[in-house]
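Visitor: A predicted structure for the sequence below; I have some questions about it.
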Amino acid sequence: MMVSINSDNPQARLIKQMVGILEEGGVIIYPTDTVYGIGCDITNKNAVERVAQIRGIDPQKAMFSFICQDISQVTEYSATINNDIFRVMKHNLPGPFTFILKSNNRTPKVLKNRKETIGVRIIDNNIVDALVRGLGRPILTASLKHDDTVMEYYTDPHEIDAAYGKRVDAIINGGTGGDQASTIIDCTGEQAVLQREGVGVLK
């Protein structure tokens, strides 16, 4: 099922429908401020494992990130964030960044890796913001990579529907997606360290 949602002013009825799918353990594909993503409710173990299966990743080795509505929600799942890291996050979020932080005991076990770290995003996209706020908790996110050797990510929602329409519960058409992933910043030490260059440029 593909649903078109206005990226400037998301229709409340359609957001509620998508949130309902997430609450029931569904998997959806949605636009972000970088590339299209696939995800689910982070508290639903079966849904997280289903995302891993669709992406062809071993859930025990997957390095999934999740989307929070604000920094306050990030702190619910991360270890203590020092003042320098907090300032970097505050100046650059919401935006096209993934921040790697040390996790705490509230992080669902299925999302924990051997390093006890998590990747968090606060996305500058009205549709995703409405989804996370409607759900009331973070949404798992994984980039929707293309099988094409030239094109790394899917950008056309209709092409996404043809490839994944029968494997997920809903696809949100929010317009043409980007073709470059988020910038990854490692914040597990005392200072923020660039791990992967992407769309975001730190302020």
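Guide: Nice, thanks for sending it over. Note that the structure is predicted; figures quoted are calculated from it, not measured. Numbering: from 1, shown residues only.
Visitor: contacts and neighbour counts: CA atoms only from here.
Guide: Will do.
Visitor: what's around Ile184, how many residues?
Guide: By the criterion of other CA atoms under 10 Å, Ile184 has 22 neighbours.
Visitor: That one touches Arg196, doesn't it?
Guide: Yes. If you go by CA atoms under 8 Å, Ile184 and Arg196 touch, sitting 4.9 Å apart.
Visitor: Surely Glu76 is in a strand?
Guide: No. Applying DSSP: H, G, I helix; E, B strand; the rest coil, one finds Glu76 to be helix, outside a strand.
Visitor: dump the residue contacts of it.
Guide: Arg106 (CA atoms under 8 Å, 6 or more residues apart in numbering).
Visitor: swap in Asn173?
Guide: Applying CA under 8 Å, 6+ apart, we find Asn173 in contact with Met2, Val3, Ser4, Ile5, Tyr30, Pro31, Pro157.
Visitor: will you turn those residues into a markdown table that also has secondary structure, neighbour count and distance to Pro138?
Guide: Output for the contacts of Asn173, formatted as a markdown table (DSSP: H, G, I helix; E, B strand; the rest coil; neighbours: other CA atoms under 10 Å; distance: CA to CA, whole Å):
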| residue | secondary structure | neighbour count | distance to Pro138 |
| --- | --- | --- | --- |
| Met2 | strand | 16 | 22 |
| Val3 | strand | 16 | 21 |
| Ser4 | strand | 14 | 22 |
| Ile5 | coil | 20 | 20 |
| Tyr30 | strand | 25 | 14 |
| Pro31 | coil | 28 | 16 |
| Pro157 | helix | 23 | 23 |
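Visitor: and the residues you listed as TSV, adding distance to Arg121?
Guide: TSV is the format used below for these (distance: CA to CA, whole Å):
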residue	distance to Arg121
Met2	24
Val3	24
Ser4	23
Ile5	21
Tyr30	14
Pro31	13
Pro157	22
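Visitor: Count the residues that sit near Ile21.
Guide: 17.
Visitor: next, the one to line up against it:
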Amino acid sequence: MAQYFEVHPDNPQPRLLRQAAQALQGGAVLAVPTDSSYALVCHLDDKAAVERLRRIRGVDERHHLTLLCRDLSELATFARVDNRQYRLLKAATPGPYTFILEASKEVPRRVSHPSRKTIGLRVPDHRALRELLALHAAPLLGTTLILPGDTEPLNDPHTIRERLEHAVAAVIDAGACPAEPTTVVDLTPMGTGGDPEVLRVGRGPLAPLGL
């Protein structure tokens, strides 16, 4: 049975978030709020947790998972970022964007794209999630909470609890999130002098990216 942590969206209770962080350290998969929709997250270095996350989401290893980072300096540890890419990232973070970048050696092979060696990264702008990331003291591996057979992400924590009661270890309820996934932008073409490629237009507007 999933634990249920009901936290204030603007002033989340540290005690509850510490319990959630401890669960992640123990190999749990959690449903958490973000600035786009709810997401499934787990510890980056826990192979069993990553496999469980993929099973819940119904995706294989070719589906890009996303590293949720505390800030740009942490993001740059897990991706190869040149000056041009960094300027674009700085203009749009934190926010509801996922950026595809070349993975650094810090990213386990099993979570990067098997043929392209790329990874999705983002710096979310959600108080409860940012504080959870700080308590975890490392990026979390995540994916938008769209269940197999669904076309839209889940954004209501009560519905998530009902549908994932026996699949996730805990749900962090910070109220309803926007029912819209992130905007996804592939920055890897910039590494060879090209332009960024918009893969999905979502909650994040394109104007801050100059696109």
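Guide: Arrived safely, thanks for sending. No experiment lies behind these values; they were computed from the predicted model shown.
Visitor: average distance between the helix or strand hosting Phe99 of the second structure and the first structure?
Guide: Using DSSP states H and E, Phe99 of the second structure maps to strand 97-103. Taking mean CA distance after the TM-score superposition for the first structure, the mean distance separating strand 97-103 of the second structure from the aligned residues in the first structure is 0.4 Å.
Visitor: contacts for that strand?
Guide: Contacts of strand 97-103 of the second structure (CA under 8 Å, 6+ apart): 66, 78-81, 112, 117-124, 182-188, 203-204.
Visitor: which among those residues end up buried?
Guide: 66, 78-81, 112, 117-124, 182-188, 203-204 (16 or more other CA atoms under 10 Å).
Visitor: that older thread, after the strand holding Phe99 of the second structure, next one along is what?
Guide: Next along from strand 97-103 of the second structure, by DSSP H and E: strand 118-122.
Visitor: what angle sits between that next one and strand 97-103?
Guide: Angle of strand 118-122 of the second structure versus strand 97-103, following axes from the mean of the first three to the mean of the last three CA atoms, to 10 degrees, is 140 degrees.
Visitor: on average, how far is strand 118-122 of the second structure from the matching bit in the first structure?
Guide: Mean deviation for strand 118-122 of the second structure: 0.5 Å (mean CA distance after the TM-score superposition for the first structure).
Visitor: Could you give the residue range in the first structure aligned to the helix or strand that that strand is followed by?
Guide: For strand 118-122 of the second structure, the succeeding helix or strand toward the C-terminus, using DSSP H and E, is helix 127-136. On the basis of TM-score structural alignment, helix 127-136 of the second structure is assigned to residues 126-135 in the first structure.
Visitor: Just the buried residues of the matching stretch, please?
Guide: Asn126, Ile127, Val128, Asp129, Ala130, Leu131, Val132, Gly134, Leu135.
Visitor: and what of stretch 139-155 of the second structure?
Guide: Buried residues in stretch 139-155 of the second structure, counted by 16+ other CA under 10 Å: Pro139, Leu140, Leu141, Gly142, Thr143, Thr144, Leu145, Ile146, Leu147, Pro153, Leu154, Asn155.
Visitor: what sits against the residue lying closest to the first one once chain neighbours are set aside?
Guide: What that stands for is Pro139 of the second structure. Distances taken as CA to CA, 6 or more residues apart in numbering place Cys69 nearest to Pro139 of the second structure, at 4.7 Å, with adjacent residues excluded. Applying CA under 8 Å, 6+ apart, one finds that Cys69 of the second structure lies in contact with Leu75, Leu121, Arg122, Val123, Pro124, Leu133, Ala138, Pro139, Leu140.
Visitor: can you redo those residues as TSV with distance to Leu44 of the second structure?
Guide: Shown next, in TSV, are these (distance: CA to CA, whole Å):
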residue	distance to Leu44 of the second structure
Leu75	13
Leu121	12
Arg122	14
Val123	15
Pro124	17
Leu133	12
Ala138	8
Pro139	7
Leu140	6
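Visitor: and the end-to-end length of stretch 94-114 of the first structure?
Guide: Terminal residues of stretch 94-114 of the first structure are spaced 28 Å apart (CA to CA, to the nearest Å).
Visitor: Find the helix or strand that the spatially most central residue of the first structure is a member of.
Guide: Nearest to the centroid of the C-alpha atoms of the first structure, with distances taken as CA atoms, centre = their mean, sits Thr141, at 2.9 Å. Taking DSSP H and E as the criterion, Thr141 of the first structure maps to strand 139-143.
Visitor: That strand vs the second structure, mean deviation?
Guide: Strand 139-143 of the first structure sits 0.8 Å off on average (mean CA distance after the TM-score superposition for the first structure).
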